[in-house]
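Undergrad: can't give you the sequence, but here's the structure:
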């Protein structure tokens, strides 16, 4: 039995029109499915209103004590519950979760090295409580995970949504055939970042190394590819990177975007 683990990016979350269309399409995906959503810029906007300025280093959010409160409220509350409500409106019986719910996704606080990222979590893969996720799937529910985990000691942690998606897909691959799909605002991995039609349809390890050497891959796509290869090498059947508009097509054999193998 196939399970679709689908991650939707923050730029789609930030665009109400794209998000509405994506959720309508996602609701029509047949079979067992899980949605993981990014945070987008909503936490930054609300933080600004509260006088909490976002701080980034190399494009990564520093999650201090004030910021973890904001992202917990926004990611686990506002964004997650709006998505769940919109899915209910289009006939998808979704349930909103963080990694703390049912102890689904334990994580460890990232150790301080050159940079202190604050309350940022790295998933502890061997401790994922996948049995609770399977119970929800088997009950006909669609889990919707926000990008939040917990450390088992009462602390919520801000965690990369791509990594959460990959970790869940790997954990589920012991029980199901899993297709992991990363949906964002591009048609796939692009050979030319300025040309939306320059999609690379297939990437394996050798092609990946060649693209790296040629400097083709941009910083934004590298974490997705690293998570994709980690998933493939850990038992996930298929990984696709493609446009949010193609989510239904990418749950069929007529796939669009970039296939990782």
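TA: Nice, I can see it. Just so it is clear, the model here is predicted, and its values are computed rather than measured. Numbering: from 1, shown residues only.

Undergrad: contacts and neighbour counts: CA atoms only from here.
TA: OK.

Undergrad: can you give me the neighbour number for residue 242?
TA: Residues contacting residue 242 under the criterion other Cα atoms under 10 Å number 25.

Undergrad: meant to ask about residue 171, not that
TA: Residue 171, neighbours per other Cα under 10 Å, totals 22.

Undergrad: repeat that for residue 108.
TA: Neighbour number of residue 108 under other Cα under 10 Å is 18.

Undergrad: quick check, it in a strand?
TA: Yes. If the criterion is DSSP: H, G, I helix; E, B strand; the rest coil, then residue 108 is within a strand.

Undergrad: for it, give me its contacts.
TA: 121, 122, 123, 124, 150, 151 (Cα atoms under 8 Å, 6 or more residues apart in numbering).

Undergrad: how about 6 Å then?
TA: Counting by Cα atoms under 6 Å, 6 or more residues apart in numbering, residue 108 makes contact with 121, 122, 151.

Undergrad: tell me the one of these nearest residue 254?
TA: Using Cα to Cα, residue 122 is the member of those that sits closest to residue 254, with 34.3 Å.

Undergrad: and here is the other one:
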């Protein structure tokens, strides 16, 4: 039986912080055909608001340390300010969006990250997606908009990486749909040469990935991103796309598609 397609689109803080870019992106997202889910971060806005409240943001290896005060700010900013702003703008574009944390309809459960070398505080590692519950919203013609907050099932909210949420939601929903992920970021895709924005590697499979690793093309922050991608593909996701927001249009084919 052929599964219906479902697109999971993830946007980061650089788009959220730029009102013009956000509106342009949401127009593209709302005109994307078929069933879809949006996942957003908001770390930059959280850092700005935290500093206004006199709360210092601490990062280790690009990951935020989430103490109790920081968790309060993140809940306000991700779950409130950013999420509801996006939902309101989507309603204006005739997309009937519903804003969610992982606690809503028990959709995303996490375990608090165990303390090894670093205590990340109230940070969650995703354990389960209630895909049938999320599907009830989709079947009712709502478009879920997830912020980067999950819960542990015992009343505790947890800050969770938005890239991970996108991939885990896609894995969960692949039980019901043919899922594709779109990671929107500032580059046109995975680049052969970081100084040449047009040097996009258009297709990466396991073999090409190995070659790019050996050539030293994939390094630093792209390593965990791509490891995450292949993990999702091995667990049922159909394909993953990386590029700027224009990859959501039919006209642009200059982005990276990742398959097994």
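TA: Sure thing, it's come through. All values reported here derive from a predicted model rather than from experimental measurement.

Undergrad: sitting in helices, which of the contacts of residue 108 of structure 1 do you find?
TA: Applying DSSP state H to these, no entry is found in helices.

Undergrad: what's the counterpart of residue 115 of structure 2 in structure 1?
TA: Aligned against structure 1 by TM-score structural alignment, residue 115 of structure 2 finds its counterpart in residue 112.

Undergrad: and for residue 33 of structure 2?
TA: With TM-score structural alignment as the criterion, residue 33 of structure 2 matches residue 30.

Undergrad: quick check, that match in a strand?
TA: No. If the criterion is three-state DSSP, then residue 30 of structure 1 is coil and not within a strand.

Undergrad: neighbours around it, how many?
TA: Neighbours of residue 30 of structure 1 (other Cα under 10 Å): 13.

Undergrad: quick one: the helices in the stretch 101-250 of structure 2?
TA: Secondary structure of the stretch 101-250 of structure 2 by DSSP state H, counting those that start in this stretch: the helices cover 131-139, 162-173, 206-214, 222-234.

Undergrad: which of the contacts of residue 108 of structure 1 has the largest number of neighbours?
TA: That'd be residue 121 among the contacts of residue 108 of structure 1, by other Cα under 10 Å, with 24 neighbours.

Undergrad: which one in structure 2 is aligned with residue 43 of structure 1?
TA: Matched by TM-score structural alignment, residue 43 of structure 1 corresponds to residue 46 in structure 2.

Undergrad: likewise residue 98 of structure 1?
TA: Checking TM-score structural alignment: residue 98 of structure 1 goes with residue 101.

Undergrad: these two touch, right, that match and residue 149?
TA: Yes. Contact criterion Cα atoms under 6 Å: residue 101 of structure 2 and residue 149 qualify, at 5.3 Å.

Undergrad: if you count surrounding residues, which of the two has more?
TA: In this view residue 101 of structure 2 and residue 149 are compared by other Cα under 10 Å, and residue 149 has more residues nearby, 27 against 24.

Undergrad: let me see the contact set for the more buried one.
TA: With contact taken as Cα under 6 Å, 6+ apart, residue 149 of structure 2 is in contact with 101, 102, 158, 159, 160.

Undergrad: the fourth one pairs with which position in structure 1?
TA: Using TM-score structural alignment, the partner of residue 159 of structure 2 in structure 1 is residue 158.

Undergrad: re earlier: now the contacts of residue 149 of structure 2 as JSON lines including distance to residue 207 of structure 2?
TA: Listed next are these as JSON lines, based on distance: Cα to Cα, whole Å:
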{"residue": "101", "distance to residue 207 of structure 2": "37"}
{"residue": "102", "distance to residue 207 of structure 2": "35"}
{"residue": "158", "distance to residue 207 of structure 2": "36"}
{"residue": "159", "distance to residue 207 of structure 2": "34"}
{"residue": "160", "distance to residue 207 of structure 2": "31"}
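
Undergrad: out of those, which is most surrounded?
TA: residue 158 (29 neighbours).

Undergrad: for stretch 243-251 of structure 1, the distance to its chain's centre please.
TA: Stretch 243-251 of structure 1 sits 15 Å away from the centroid of its parent chain (Cα atoms, centre = their mean, to the nearest Å).

Undergrad: got a list of contacts for it?
TA: 22, 29, 183, 184, 185, 186, 187, 255.

Undergrad: pull out the buried positions in that stretch.
TA: By 16 or more other Cα atoms under 10 Å, the buried positions in stretch 243-251 of structure 1 come out as 243, 244, 245, 246, 247, 248, 250, 251.

Undergrad: count of neighbours near the nearest residue to residue 10 of structure 2 once chain neighbours are set aside?
TA: Among residues not flanking residue 10 of structure 2 along the chain, residue 39 sits closest, at 4.6 Å (Cα to Cα, 6 or more residues apart in numbering). By the criterion of other Cα under 10 Å, residue 39 of structure 2 has 25 neighbours.

Undergrad: now do residue 151 of structure 2
TA: 27.

Undergrad: do residue 212 of structure 2 as well
TA: Neighbours of residue 212 of structure 2 (other Cα under 10 Å): 16.

Undergrad: mind listing which of the contacts of residue 108 of structure 1 are in strands?
TA: 121, 122 (DSSP state E).

Undergrad: quick check, nearest of the contacts of residue 108 of structure 1 to residue 199 of structure 1?
TA: residue 122 (30.6 Å).

Undergrad: which residue in structure 2 lines up with that closest one?
TA: So, by TM-score structural alignment, residue 122 of structure 1 is matched to residue 125.

Undergrad: swap in residue 131 of structure 1?
TA: Per TM-score structural alignment, residue 131 of structure 1 is aligned with residue 132.

Undergrad: the nearest residue to residue 191 of structure 1 once chain neighbours are set aside: how many residues sit nearby?
TA: Leaving aside its chain neighbours, residue 191 of structure 1 sits nearest to residue 198 (5.4 Å; criterion: Cα to Cα, 6+ apart). For residue 198 of structure 1, the count of nearby residues is 14 (other Cα under 10 Å).
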